[in-house]
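*Asks:* Just a sequence and a predicted model for now, questions to come.
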Amino acid sequence: MRVAVVGYGYWGPNLVRNFSAHPDFEVAAIVDANESVRQRASTEQRGIRVVADFEEIARDASIEVVAIATPVATHFSLASRALLAGKHVIVEKPMCASVAECQELTAIAHRANRVLMVDHTFLFTGAVQMIKQLAQRRELGDICYFDSMRVNLGLFQQDVNCLWDLAPHDLSIIDYLLEDEVVGIDASSYCHLNPGFPDMVYVTLHFARNTVAHLNLSWMSPVKVRRIAVGGTKQMLVWDDLDQDQKIRVYNSGIEYLPADQRNSMIPQYRIGDIYSPRLPKTEALAGVVDHFSRVIRGDENSILSPERGTKIVRILEMTQKILDGAPTAGRQVREPRS
């Protein structure tokens, strides 16, 4: 399948490299409106056509797949034109700038009978796949909480705030692992550089099955941290994505109470057990995304990066943004409408 990669900024070169390495794909074109970026692409990707006008790609019947890595405000326009031209599409996160755009884009994909996927790359990391296996095998027990810290000094974005830039990673991971519905949201934000454009955001999500997830998101931290703690009734774990040797540590620890008729007080019993670090595969997550995309197009797998999942993430982002903007429905009483 011949592929056009649209956008050759930060993520575009990674897409070109991974699509080029897959036996089912051939990168035939790169599209970017910026002349200096096109010159760089021509130098780095010799033999691949580099163009400025997306319509040239949309009209090219030999292009079967379009991968979009452009600012979120352009996702709907580019993806819809590609789908209407009969091409399969994978688009970077977040899927679109609004739920309405997501829903319309999903409908276009269904009518065109084309595959539309959202590149939530973290779902194909060895760490997330391992946590999913632990959860499915019930080794963690019932998941009680997620506590995520995703902070760094920058990178400041011009088209989205800190929430829309960083939260999609955590939201996609939590949605994949929990398969549950958000029933309440608490959120607060702080704007240190640009008024009305948060660079620090704190979000707490309340789920139907009584799980809670807390997200600490920031472009203002002096150090880079990518860490998630997952607490279960049987075991707990910490995933430190920057630790190259032991990304996941599983703790056989917890808190237990005696039955009410056997205790004289509410003092819990603390269980402190062993710690182990499971071995994780070293494969690149984006290579897994590209392979999954191929299998979904061929009809061999159901998508875990579906537009319905992408819409769910944008719905949570949109609701949280309303809270940060001071909407009258803000607070824990907000309930997520079901798709």
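*Replies:* In hand now; what should we look at?
*Asks:* switch to C-alpha atoms for all contacts and neighbour counts from now on
*Replies:* Fine.
*Asks:* Tell me which helix or strand residue 244 sits in.
*Replies:* Here residue 244 is covered by no helix or strand, with elements defined by DSSP states H and E.
*Asks:* Number of residues surrounding it?
*Replies:* 8 (other CA atoms under 10 Å).
*Asks:* surely residue 154 meets residue 217?
*Replies:* No - the pair residue 154 / residue 217 is not scored as a contact, 10.9 Å apart, by CA atoms under 8 Å.
*Asks:* and the residue nearest to residue 213 when sequence neighbours are not counted, helix, strand or coil?
*Replies:* The shortest distance from residue 213 to any non-neighbouring residue, by CA to CA, 6 or more residues apart in numbering, is to residue 146 (4.4 Å). Assigned by DSSP: H, G, I helix; E, B strand; the rest coil, the conformation of residue 146 is strand.
*Asks:* what's near enough to touch residue 146?
*Replies:* 174, 211, 212, 213, 214, 228, 229, 230, 231 (CA atoms under 8 Å, 6 or more residues apart in numbering).
*Asks:* show me what contacts the last one?
*Replies:* Which is residue 231. 140, 143, 144, 145, 146, 237.
*Asks:* Tell me how far the closest residue to the second one other than its chain neighbours lies from residue 256.
*Replies:* With CA to CA, 6+ apart as the criterion, residue 143 has its nearest non-adjacent residue at 4.2 Å, and that residue is residue 232. With distances defined as CA to CA, to the nearest Å, the gap from residue 232 to residue 256 amounts to 12 Å.
*Asks:* Those two: which has the busier surroundings?
*Replies:* Neighbour comparison, residue 232 and residue 256: the larger count goes to residue 232, with 22 against 13 (by other CA under 10 Å).
*Asks:* Put this next to the previous one:
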Amino acid sequence: MVRVAVIGAGAWGFNHVRAFDQLTDCHLQMVVDKDDKALARVTTSFRDVKTEKDYRPVVKQKDLDAVVVTTSAESHYEIAKAALTVGKHVLVEKPLVLRSDQGEELVQLAEKNGRVLMVGHLLLYHPGVRKLKEYVDSGELGQIYYMYSSRINLGKVRTAENALWSFAPHDISVMLFLTETMPDLVLATGQSYINPGVEDVTFFTLHFPNNVMGHGQVSWLDPHKIRKITVVGSKKMVVFDDMESAEKIKLYDKGVDALESYDTYGDYQTLRIGDIIIPKVQMSEPLKNECQHFLDCVQSGKKPLSDGWNGLQVLRVLEATQKSLEERGKPVQLKP
């Protein structure tokens, strides 16, 4: 039984409270938030859970095993460091922190103290993304050419972070997961329309080794709500659409290597258009999968899928992409 405290009970933090409360090998010991209304909501919904307004005495409790940090990103470093320093396991929401030097410090601190540091890259625990990975790893898609993602909707407009930092960690984490490597070159462009200096829309491109390219669009200023990732290979292509209720994965048997020549336009059509396969994906809630994975890692000592190093890699890509964004699309190289 892992004894857990959740620090941050806002909208997303409350979902973590619910998830951990429902898991059988977890005792949700404490919920921390500065806001009285947030704590009142917790006590109304979870009557047996204790609440506190200051995280500092909570992380020092000797009968506490793990801390979940779901506060605003600028506070992640301070809280996670305090928890790791006193020997607590830590699950921190994405992004890990806002500066890679701080991320490196947390990763090293976790390793020094022998504690789990995990980052909440939610999509890595989505059954649909796991299916994407299965297709990539099996070779069924052939050689991976490129991938692209759209994460757009109308609202909620942020003021503390731009669309890149708010949305792109999801897509970047998936691209790193699928390729199992870091990009060596990134570039991004975007524009702010509502709040000066806070980009409402960003387009970014990641260049990976072996000529693999990833492209993404993120925005909270769009008439459509789209959550989609497409992977194009030499043999087949696959689309993950998280807005679909049932058909989240579609595998397109399309490619350009089936025939080297053709005599008629009909043959050409046959070459370009094949079957569409909709595999059965056993769905489960990604957040509960993520929280359960954290508990499993705490109890077994195994390395999390989205451990601190993984979170640090995503952060480094974000930093490079932000630099390119500020320089109006100038390519930025990442060090190996």
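*Replies:* In hand now; what should we look at? Every value quoted in this text rests on a predicted model; they were computed, and no experiment measured them.
*Asks:* hmm, back to that, hmm, which two among the contacts of residue 146 of structure 1 are most spread apart?
*Replies:* Using CA to CA, the pair of the contacts of residue 146 of structure 1 lying farthest apart is 211 and 228, separated by 14.7 Å.
*Asks:* can you map out the strands along the stretch 101-250 of structure 1?
*Replies:* Assigned by DSSP state E, counting those that start in this stretch, the stretch 101-250 of structure 1 shows strands spanning 116-119, 143-153, 182-190, 200-207, 212-218, 220-232, 236-240, 248-256.
*Asks:* what's the most buried one of these?
*Replies:* strand 116-119 (a mean of 27; mean count of other CA atoms under 10 Å).
*Asks:* Run the chain-centre distance for that strand.
*Replies:* Centroid separation between strand 116-119 of structure 1 and its chain, computed with CA atoms, centre = their mean, to the nearest Å, is 10 Å.
*Asks:* what's the mean deviation for it versus structure 2?
*Replies:* Its matched residues in structure 2 lie on average 0.4 Å from strand 116-119 of structure 1 after superposition (mean CA distance after the TM-score superposition for structure 1).
*Asks:* And that strand, what does it pack against?
*Replies:* Applying 3 or more CA pairs under 8 Å, 6 or more residues apart in numbering; DSSP states H and E, one finds that strand 116-119 of structure 1 makes contact with strand 88-92, helix 307-324.
*Asks:* winner for burial among those?
*Replies:* By mean count of other CA under 10 Å, those have strand 88-92 as the most buried, with a mean of 24.
*Asks:* Please work out which residues of structure 2 line up with that one.
*Replies:* Structural correspondence for strand 88-92 of structure 1: residues 89-93 of structure 2, per TM-score structural alignment.
*Asks:* Provide the contact partners of the matching stretch at residue level.
*Replies:* By CA under 8 Å, 6+ apart, stretch 89-93 of structure 2 touches 65-71, 73, 76, 80, 83-84, 115-121, 294, 298.
*Asks:* Okay, buried residues for stretch 73-83 of structure 1 please.
*Replies:* 75, 76, 78, 79, 80, 81, 82, 83 (16 or more other CA atoms under 10 Å).
*Asks:* now, which of those residues sits nearest residue 273 of structure 1?
*Replies:* Nearest member of these to residue 273 of structure 1, counting by CA to CA, is residue 75, at 47.9 Å.
*Asks:* Next, count neighbours for the counterpart of residue 289 of structure 1 in structure 2.
*Replies:* Aligned by TM-score structural alignment, residue 289 of structure 1 pairs with residue 290 of structure 2. By the measure other CA under 10 Å, the count of residues near residue 290 of structure 2 is 26.
*Asks:* Could you list the residues in contact with stretch 44-55 of structure 2?
*Replies:* 7, 28-35, 39, 42-43, 58, 79.
*Asks:* Buried ones from those residues, can you make that a PyMOL selection?
*Replies:* Remark: buried members of the contacts of stretch 44-55 of structure 2, expressed as a PyMOL selection using 16+ other CA under 10 Å:
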select buried, resi 7+28+29+30+31+32+33+39+42+58+79
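*Asks:* rewinding a little: measure the match of residue 289 of structure 1 to residue 79 of structure 2 for me?
*Replies:* Distance, residue 290 of structure 2 to residue 79 of structure 2, using CA to CA: 20 Å.
*Asks:* quick one: contacts for residue 96 of structure 2?
*Replies:* Contacts of residue 96 of structure 2 by CA under 8 Å, 6+ apart are 73, 76, 77, 103, 119, 308, 311, 312, 315.
*Asks:* host element of residue 289 of structure 1?
*Replies:* helix 285-298.
*Asks:* Same question for that helix: list its buried residues.
*Replies:* For helix 285-298 of structure 1, by 16+ other CA under 10 Å, it's 285, 286, 287, 288, 289, 290, 291, 292, 293, 294, 296, 297.
*Asks:* Mean deviation, that helix versus structure 2?
*Replies:* Aligned to structure 2 and superposed, helix 285-298 of structure 1 gives a mean residue distance of 1.6 Å (mean CA distance after the TM-score superposition for structure 1).
*Asks:* Does anything pack onto that helix? Which helices or strands?
*Replies:* helix 12-21.
*Asks:* how big is the angle separating the helix it packs on from strand 88-92?
*Replies:* Between the axes of helix 12-21 of structure 1 and strand 88-92, defined by axes from the mean of the first three to the mean of the last three CA atoms, to 10 degrees, the angle is 140 degrees.
*Asks:* OK, contacts around the residue nearest to residue 278 of structure 1 when sequence neighbours are not counted?
*Replies:* Nearest non-adjacent residue to residue 278 of structure 1, counting by CA to CA, 6+ apart: residue 248, 6.7 Å away. Taking CA under 8 Å, 6+ apart as the contact definition, residue 248 of structure 1 lies against 127, 237, 238, 239, 240, 277, 278.
*Asks:* before we move on, the earlier item: put together JSON lines for the strands of the stretch 101-250 of structure 1, with distance to residue 89 of structure 1 on each row.
*Replies:* Output for the strands of the stretch 101-250 of structure 1, formatted as JSON lines (distance: least, CA to CA, whole Å):
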{"stretch": "strand 116-119", "distance to residue 89 of structure 1": "5"}
{"stretch": "strand 143-153", "distance to residue 89 of structure 1": "28"}
{"stretch": "strand 182-190", "distance to residue 89 of structure 1": "28"}
{"stretch": "strand 200-207", "distance to residue 89 of structure 1": "30"}
{"stretch": "strand 212-218", "distance to residue 89 of structure 1": "29"}
{"stretch": "strand 220-232", "distance to residue 89 of structure 1": "29"}
{"stretch": "strand 236-240", "distance to residue 89 of structure 1": "31"}
{"stretch": "strand 248-256", "distance to residue 89 of structure 1": "33"}
